[in-house]
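Trainee: sharing a sequence plus its predicted fold:
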Amino acid sequence: IFQGVPYPVRPITVNTDGISIEELTRTDASIVYVTPSHQYPLGTVMPIKRRLELLQWAAKGENRYIIEDDHDSEFRYKGKPIPSLQGIDENDRVIYLGTFSRAIAPAIRMGFMVLPQRLYQVYREKYSFYASTVSRIDQAIVCEFLNGGYFERHVNKMRKRYKMKHDLLLHELKPYEDRITITGENAGLHIVVSFHTSLTEEEILKKVHKKEIELYPLSKHYITDYKPTYPTFLMGFANLSEELIIAGVNLLIKELFLEPNQ
């Protein structure tokens, strides 16, 4: 989407606390896109201190805005919930994006946007004629789902279910922590794993695909020519049973690290 707009797009370094405010400040950017609840794809959760710093950056420019994509905010497994940027913004500089596709079902294909008051007026003047592709019946159903408290109960139920799978996956990988590095494990429906091996990304994919194991290369998300020290992949767990998680980890480790007769 951003590559299709007639404005320069600059990647900003992400560290363990999220986007680098120092690097962002050195640019002439007026809009920044972030996923603070679960940075995609690395899985970083932006702490409150960094969120406040980002809001301060936006407040210092007349036309600076933050696009907050609250990706996977419902599925946080460790620590206390952190308020959204939009929820603690005192200067009306956050454009908040959300979706029901992750929490309810991908087939819903329904999202929403909360605009700052000034941008809302612009939207009403220039884009109010846009028609939604989501049927009004579906919108009414989701509205009732929210107003009746069903959505909150559903999310709590799904969070418990995903946490069980999340914890099991980490438990199965723990014996091999000298051979792998795990990041992004505090929230979301995937973890990021680096394999300490001389195998290339392509060689690993070839091996695991033969065993019907799905890994998603981090390199697919690179904007620059950056390369990690070790081949790194996203490992999803949302649609896996406990049996498949256990069997999959054992098979994965055997393929990458153990001799054929072990």
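Mentor: On my side now, so go ahead.
Trainee: contacts, neighbours, all on C-alpha from now
Mentor: Fine.
Trainee: now do the helices in this protein.
Mentor: Ranges of helices within the chain are 21-25, 48-59, 85-88, 117-127, 136-147, 150-173, 201-210, 242-257, based on DSSP state H.
Trainee: one more to weigh against that first structure:
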Amino acid sequence: MSLASHPASDNNTPESSKLILKAAMKTLSGIWLDRDSNITLQDQVVQQVKALIRRGALHPQEMLPSSRELATQLRISRNTVVYAYDRLVSEGYVEARFRSGVFVSEVVPQQRRVRDSQAARHRKVLEREVAAPSGSLRAPLPFRPCQPDVSLFPLPMWNRLRGRALREHGKSLLHYQESCVSGLPALRQNIAQYLQASRGVQCDWRQIVITSGSQQALCLLARLLVPAFGSRVYMEDPGYLGARLAWQSVDARIVPGALDENGLQLPTSELRDLALIYTTPSRQFPTGVSLSLPRRLAILDYARRHKTWVIEDDYDAEFRYKAAPLPSLQSLDEDNRVIYVGTFSKALFPALRLGYVVVPAELFDRFRAAKHLMDDHGPLVDQATLAMFLESGAFHSHIRRCRKAYAERQECFLELFSQSDLPLEFRYTDGGMNLLGWLPEGSDDRRLSKRLREDGLDIPALTSYSLKARAPGLVFGFTAFDPATIRRGFARVREHFVL
């Protein structure tokens, strides 16, 4: 039967078929006709439909647009489409069904079917993305680590300061600003004052570069330091996955550094060509141990003798509940070998995406150039608002409020577990946003973590942060969850332990 007389080739279709037809038309939107080409329009349609079928853009049994619809879409004669479809039918690429339409054949002739493995892999990635939770925004699941309680954040005050910043600076905050490659000067000045007063950091405000969170800072440092100073990076094991991925992105060779009750152990004497040492000394992630003073001094001495850079990631130093916050490692550095990295994602809210780096003078120009190449400068409206938030004292008030609430939540959490018979040991409980529960030797923490995840609980396995085989455990975050949520989550955790 000629498609010119096929009942489904016009617009007299049921409503359901019209919906299918509309979806099918979208799949042929990749057809582009060159009216100046020596190849006829009919041949171009045939060749491009074949190509869509070969690479899997059109799937078996997928409906094609009617000849009238495709002709309208491509602005060509309907007869051109009819004859193109007839050729595709005769060659076995498509089939015409009486009163139904034109469909991709179930089996394309084997000699014409080209399997594009790259496209197949791409489709699998997209399918995983569709299968993953998406679409709606939601709060973190209990007990996801490193999550602040955003409900404690004074959003009305933030919005007032945001309006004030826009009124004071006007439209200048909306333009590109070459003078703000390192960040808004007012914000850098306020951060310098805060770091000097609360963390003992030795810096001039002009050493500070504003980044899009600490992760961008680590990626920039990886690009800057690893190619120039060697391929080996010494980092805590278990340690922060984001840092590990940053080093791996520049093909660094990661040397795992073991931990003990004093924190990161010193690199062995054979390790003299390290590009950098990465550490979270105030409260190691994910174990929670703090780097002792003798160990800090030993690492600084190693860095001085071997000209090695030390990256201090001070991600949650504000939250220490039973004593004053520890001074930073950078405050002890007399040789300018420590690069101090911080973030407001944990102290304020993650979506702010503002972090900072205190860059030694020797590296500053190269770091600033790398930052400029990556994103010119961050959002100036948010930077101006944060500068006012710091200057007004609201930041310090917010930290005090969070510290009090988080201390109460930690106490609630530890009391529940101490009164239970669960085989979890919590060793380092003086502060931070997370608690590591050590499991008995031989436990399969990844399998347990997976079961908990299936029950709606986000509690990572300790070994998932390890490069070498380490003791098993579970990493609990507690700061984002009120006591009632903690109690409900604890009850669900207990159900997964066979005692």
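Mentor: Everything's here; your move. Only a predicted model underlies this, so the values are computations on that prediction, with no experimental measurement involved.
Trainee: thinking again about what came up before, make CSV out of the helices of structure 1 and add distance to I12 of structure 1 and mean neighbour count.
Mentor: Output for these, formatted as CSV (distance: least, C-alpha to C-alpha, whole Å; neighbours: other C-alpha atoms under 10 Å):
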stretch, distance to I12 of structure 1, mean neighbour count
helix 21-25, 6, 14
helix 48-59, 13, 17
helix 85-88, 18, 18
helix 117-127, 25, 12
helix 136-147, 36, 12
helix 150-173, 29, 16
helix 201-210, 24, 14
helix 242-257, 33, 15
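Trainee: nearest to D69 of structure 1, of those helices?
Mentor: The closest of the helices of structure 1 to D69 of structure 1 is helix 85-88. By C-alpha to C-alpha, the value is 9.9 Å.
Trainee: how close does P256 of structure 2 sit to L271 of structure 2?
Mentor: Distance, P256 of structure 2 to L271 of structure 2, using C-alpha to C-alpha, to the nearest Å: 12 Å.
Trainee: between those two, who's got more neighbours?
Mentor: A count of neighbours by other C-alpha atoms under 10 Å puts P256 above the other of P256 of structure 2 and L271, at 18 against 12.
Trainee: how many neighbours does K124 of structure 2 have?
Mentor: Neighbours of K124 of structure 2 under the rule other C-alpha under 10 Å: 12.
Trainee: tell me which helix or strand it sits in.
Mentor: Assessed by DSSP states H and E, K124 of structure 2 sits inside helix 117-131.
Trainee: now do that helix: which elements does it pack against?
Mentor: The contact analysis (3 or more C-alpha pairs under 8 Å, 6 or more residues apart in numbering; DSSP states H and E) places helix 117-131 of structure 2 against no helix or strand.
Trainee: which residues in structure 1 does that helix align to?
Mentor: Helix 117-131 of structure 2 corresponds to no residues in structure 1, going by TM-score structural alignment.
Trainee: what distance separates that helix from the centre of its chain?
Mentor: Distance, stretch centre to chain centre, for helix 117-131 of structure 2: 19 Å (C-alpha atoms, centre = their mean, to the nearest Å).
Trainee: kindly report the same for stretch 136-152 of structure 1.
Mentor: 24 Å.
Trainee: not counting sequence-adjacent ones, nearest residue to the aligned partner of P281 of structure 2 in structure 1?
Mentor: Applying TM-score structural alignment, one finds that P281 of structure 2 aligns to P36 in structure 1. Nearest non-adjacent residue to P36 of structure 1, counting by C-alpha to C-alpha, 6 or more residues apart in numbering: M46, 5.0 Å away.
Trainee: and the aligned partner of the one you found in structure 2, what does it touch?
Mentor: Using TM-score structural alignment, the partner of M46 of structure 1 in structure 2 is L291. Residues near L291 of structure 2 by C-alpha atoms under 8 Å, 6 or more residues apart in numbering: 262-264, 281-284.
Trainee: what do we get in structure 2 for L252 of structure 1?
Mentor: Using TM-score structural alignment, L252 of structure 1 pairs with V493 in structure 2.
Trainee: what's the distance between the equivalent of Y127 of structure 1 over in structure 2 and H377 of structure 2?
Mentor: With TM-score structural alignment as the criterion, Y127 of structure 1 lines up with A370 in structure 2. In this view, A370 of structure 2 and H377 of structure 2 are 11 Å apart by C-alpha to C-alpha.
Trainee: show me what contacts G184 of structure 1?
Mentor: By C-alpha under 8 Å, 6+ apart, G184 of structure 1 lies in contact with 38, 42-45, 190-192.
Trainee: how about a cut-off of 7 Å?
Mentor: 42-44, 191-192 (C-alpha atoms under 7 Å, 6 or more residues apart in numbering).
Trainee: and if you look at I67 of structure 1?
Mentor: Counted by C-alpha under 7 Å, 6+ apart, I67 of structure 1 has contacts 32-34, 94-96.
Trainee: please list all residues in contact with L42 of structure 1.
Mentor: L42 of structure 1 sits next to 184, 192 when contact means C-alpha under 7 Å, 6+ apart.
Trainee: quick one: it from T232 of structure 1, how far?
Mentor: 10 Å.
Trainee: which neighbours do these two share?
Mentor: Common neighbours of L42 of structure 1 and T232, using C-alpha under 7 Å, 6+ apart, are V192.
Trainee: coming back round to it: for the match of P281 of structure 2, the count of nearby residues, please.
Mentor: Residues near P36 of structure 1, counting by other C-alpha under 10 Å: 27.
Trainee: I figured it hits V45, correct?
Mentor: Yes. Counting by C-alpha atoms under 7 Å, P36 of structure 1 touches V45, with 5.8 Å between them.
Trainee: in structure 1, what residue corresponds to L390 of structure 2?
Mentor: Using TM-score structural alignment, the partner of L390 of structure 2 in structure 1 is L146.
Trainee: without its sequence neighbours, what residue ends up closest to its match?
Mentor: Spatial nearest neighbour of L146 of structure 1, excluding adjacent residues (C-alpha to C-alpha, 6+ apart): E152 at 7.5 Å.
Trainee: how about the match of Y127 of structure 1, nearest residue that isn't a chain neighbour?
Mentor: Residue nearest to A370 of structure 2 in three dimensions, not counting chain neighbours: L220, with 6.8 Å by C-alpha to C-alpha, 6+ apart.
Trainee: relative to D375 of structure 2, how far out is the one you found?
Mentor: For L220 of structure 2, the distance to D375 of structure 2 equals 11 Å [C-alpha to C-alpha].
Trainee: so if I had to pick from those two, which one is more boxed in?
Mentor: Under the criterion of other C-alpha under 10 Å, the comparison of L220 of structure 2 against D375 puts L220 first, with 18 against 11.
Trainee: isn't there a helix covering the more buried one?
Mentor: Yes. The assignment for L220 of structure 2 by DSSP: H, G, I helix; E, B strand; the rest coil puts it in a helix.
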